[in-house]
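Engineer: generate a structure from the sequence data that follows.
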Amino acid sequence: MIPYVREIQFEYGVCDQVSPLIRRVVARNPGPFTFMGTGTYIVGRGEVAVIDPGPDLPEHLEAILAALEPGERVTHILVTHHHSDHSPLARPLKAKTGAAIYGCAVGAAAEESTIRTEAGADFDFAPDVSLCGGGQVLEGPGWTLEAVATPGHTSNHICFALKEENALFSGDHIMGWSTTVITPPDGDMTDYMESLERVKARDFDVLWPTHGPPIREVTPFIEAYATHRRAREAQVLAAVGEGYERIVDMVPKLYADVDPRLHPAAARSVLGHMIDLVRRGKVATDGPASIDSRYRLAT
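Structural biologist: Reported below is the predicted structural model:
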């Protein structure tokens, strides 16, 4: 079982000091993909970084600006990925502050889907400074942030490590309230599992997801996250072994306790596992792996 953490105390539009170097303002955009809303983080004092400015809501822009102390200025706007609950406010915030936008541009694999599995995408997202690949270090007075490449949820997902607190702003890569959606073609299960191990190896003291409260028991949480994915993979393999050839036929079996209206989204998740299993030689199909493919155990 994943040891979810869902208790969070906040008021919309109010800035809370959540650690010595971190302030948080939560946007009023609660929903099935955003939990209680987008948590925008302000890092440092004097010259500050803003992480995941959030949806393009004028009231949230004003709340971020109001959270700045007299004389403070935003020098860096950091975006974990291009989904519409994370990146759209970057442009209005830049217009107000003059700060550069940092992140990884939308990849060629990203595309609109007729099946809603996320809060929507900001396909116009274009950072001023590219952090694709990770490893770049951004600094301000008293704070140091490192870009950590974590593809999987999206191809352009970046987390940000705060050196001074051994903390990671984990975006949607790891969330305390829910598992992460992996939807091909932009989402990639192989990349995601590798990214989980990369974060685990860093031995962070705390994770600050964009949605929900911090995760403080980091290693056990990541291990439970990975175990959940492996368990779902085992279920998919078992279904194929029992003669279920098509994803549309597997989903009612694998997600029997899930509202059937969510089965189309679940099928996208199963496709993510299938693509990974085909790559690893555990499952075979004729042609590229797709929702409509017929699958069999590899011999």
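Engineer: alpha carbons only for contacts and neighbour counts from here, please
Structural biologist: Fine.
Engineer: in the lengthiest helix in the chain, which residues are buried?
Structural biologist: With secondary structure taken from DSSP state H, the chain has its longest helix at helix 218-241. Residues of helix 218-241 classed as buried by neighbour count (16 or more other CA atoms under 10 Å): V218, T219, F221, I222, A224, Y225, A226, E233, V236, L237, A239, V240.
Engineer: which residue is nearest the centroid of the chain?
Structural biologist: D172 (1.8 Å; CA atoms, centre = their mean).
Engineer: quick check: that one touching T180?
Structural biologist: Yes - between D172 and T180 there is a contact at 6.5 Å, judged by CA atoms under 8 Å.
Engineer: now for those two: what residues contact both?
Structural biologist: H153 (CA atoms under 8 Å, 6 or more residues apart in numbering).
Engineer: quick one: the strands in the stretch 151-299 of the chain?
Structural biologist: 158-162, 167-171, 206-209, 283-285, 295-297 (DSSP state E, counting those that start in this stretch).
Engineer: mind putting those into a markdown table with distance to S195 and mean neighbour count?
Structural biologist: A markdown table is the format used below for these (distance: least, CA to CA, whole Å; neighbours: other CA atoms under 10 Å):
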| stretch | distance to S195 | mean neighbour count |
| --- | --- | --- |
| strand 158-162 | 10 | 26 |
| strand 167-171 | 11 | 25 |
| strand 206-209 | 14 | 23 |
| strand 283-285 | 23 | 20 |
| strand 295-297 | 26 | 20 |
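Engineer: using JSON lines, please lay out the ones you listed together with distance to H60.
Structural biologist: Output for these, formatted as JSON lines (distance: least, CA to CA, whole Å):
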{"stretch": "strand 158-162", "distance to H60": "22"}
{"stretch": "strand 167-171", "distance to H60": "18"}
{"stretch": "strand 206-209", "distance to H60": "18"}
{"stretch": "strand 283-285", "distance to H60": "47"}
{"stretch": "strand 295-297", "distance to H60": "47"}
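Engineer: one more, for comparison:
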Amino acid sequence: MIPYVRDITFEYGACDQVSPLIRRVIARNPGPFTFTGTGTYIVGRGQVAVIDPGPDLPEHLEAILAALEPGERVSHILVTHHHSDHSPLAGPLKARTGAPIYGCAVGIQAEESTIRTEAGADLGFSPDISLCGGGQIIEGQGWTIEALATPGHTSNHICFGLKEENALFSGDHIMGWSTTVITPPDGDMTDYMESLERVKARGYDVLWPTHGPPIRDVTPFIEAYAAHRRAREAQVLQAVKDGHGKIVEMVPVLYADVDPRLHPAAARSVLGHMIDLVRRGKVVTDGAPGIDSLYRPAG
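Structural biologist: Next up is the predicted model:
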């Protein structure tokens, strides 16, 4: 089982010093996809980076600016991905501070659907400086951040490693309170599993997700996260072998312990597994795999 970490103490709009180099301000946008809300991180002293400014809430913008000490300035705005609980405030924050926006532009447009699987998408997100592919080093006064490409949750997801604390700002790639939604075509299960291994190999001491508290027992947590996905894949494959070839038939059974409001998103994650299983030749379907396709065992 995943050793979830969900205990977090905070006040909306307040600035908490959570490590020697990291401050956090949480936006008032709680919900089934955001937990207690978006945690915006301020890194450094004097010259600071802001990670995931969050939703376009004027009160949150003012809270971020109020968290700055006299004489401090924002030199970098870093965005993990383009969902509406992460990136929309980047523009207003840039307008107030003059800091450039770093991230990866939207690459794959989500298909039209009446099913809500996330907090929404900021499809117009377009950073000033592209970090697609990862590996770029961003430096400020007393801090060094490396961009780490982690596609899977979205095609443009970037995590940010803080060298001085061997910490990773993991966005929605790894969260302590919940598993991550994988919604094709922008989300990709094959990419996601590879990205998990990439993070694990780095040996970080702590993960700071955008939602919820930090993850401090990193390697066991990532291993449990990956094992959960593999177990879910095995359940999906078994369901197909048992003759349940429709995703809509599987979700209420496979996700019986999950908030029903998240079942539509869960169906998209099952589709992510199906696409991966079709790629690997374990499941077949007529035509391209889709949410309404009929699946059957290969062979």
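Engineer: over which residues of structure 2 does the longest helix of structure 1 lie when aligned?
Structural biologist: Under TM-score structural alignment, helix 218-241 of structure 1 corresponds to residues 218-241 of structure 2.
Engineer: after superposition, how close is that stretch to structure 1?
Structural biologist: For stretch 218-241 of structure 2, the mean deviation from structure 1 after alignment is 0.5 Å (mean CA distance after the TM-score superposition for structure 1).
Engineer: name the residues that touch that stretch?
Structural biologist: Applying CA under 8 Å, 6+ apart, the contact partners of stretch 218-241 of structure 2 are 1-3, 174, 179, 193, 196, 200, 203-207, 215, 245, 250, 254, 270, 273-274, 283, 295-297.
Engineer: can you select the buried ones from those in ChimeraX?
Structural biologist: In ChimeraX, this line selects whichever of the contacts of stretch 218-241 of structure 2 come out buried by 16+ other CA under 10 Å:
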select :2,174,179,193,196,204,206,207,215,245,250,254,270,273,274,283,295,296,297
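Engineer: so which of the contacts of stretch 218-241 of structure 2 sit within helices?
Structural biologist: Per DSSP H, the contacts of stretch 218-241 of structure 2 map to helices at M193, L196, K200, M250, L254, V270, H273, M274.
Engineer: gap between the counterpart of D286 of structure 1 in structure 2 and D122 of structure 2?
Structural biologist: Using TM-score structural alignment, the partner of D286 of structure 1 in structure 2 is D286. D286 of structure 2 is 33 Å from D122 of structure 2, where distance means CA to CA, to the nearest Å.
Engineer: okay, the two: which has more neighbours?
Structural biologist: D122 (17 against 10; other CA atoms under 10 Å).
Engineer: OK, contacts around the counterpart of the more buried one in structure 1?
Structural biologist: Under the alignment (TM-score structural alignment), D122 of structure 2 pairs with D122 of structure 1. When contacts are counted by CA under 8 Å, 6+ apart, D122 of structure 1 touches H82, H83, S84, S87, P88.
Engineer: confirm that the last one sits in a helix.
Structural biologist: Read that as P88 of structure 1. No - going by DSSP: H, G, I helix; E, B strand; the rest coil, the assignment for P88 of structure 1 is coil, not a helix.
Engineer: just checking, it touches P58?
Structural biologist: No - with contact defined as CA under 8 Å, P88 of structure 1 does not count as touching P58 (11.2 Å).
Engineer: which one's more surrounded, those two?
Structural biologist: More crowded of P88 of structure 1 and P58, by other CA under 10 Å: P88, with 23 against 10.
Engineer: any idea how far that one is from E233 of structure 1?
Structural biologist: Distance of P88 of structure 1 to E233 of structure 1, given as CA to CA: 34 Å.
Engineer: and L196 of structure 1, by the same measure?
Structural biologist: From L196 of structure 1 to E233 of structure 1 the distance is 16 Å (CA to CA).
Engineer: can you check A126 of structure 1 too?
Structural biologist: 34 Å.
Engineer: what about G140 of structure 2, how many neighbours?
Structural biologist: Around G140 of structure 2 sit 16 other residues, with neighbours defined as other CA under 10 Å.
Engineer: is it true that it touches V48?
Structural biologist: Yes - G140 of structure 2 lies in contact with V48 (CA under 8 Å); the separation is 6.9 Å.
Engineer: overlap in contacts of the two?
Structural biologist: With CA under 8 Å, 6+ apart as the test, G140 of structure 2 and V48 both reach S75.
Engineer: tell me where the stretch 1-150 of structure 1 has strands.
Structural biologist: Using DSSP E, counting those that start in this stretch, strands in the stretch 1-150 of structure 1 cover 16-17, 22-26, 39-43, 47-51, 73-78, 100-103, 129-130, 137-140, 143-149.
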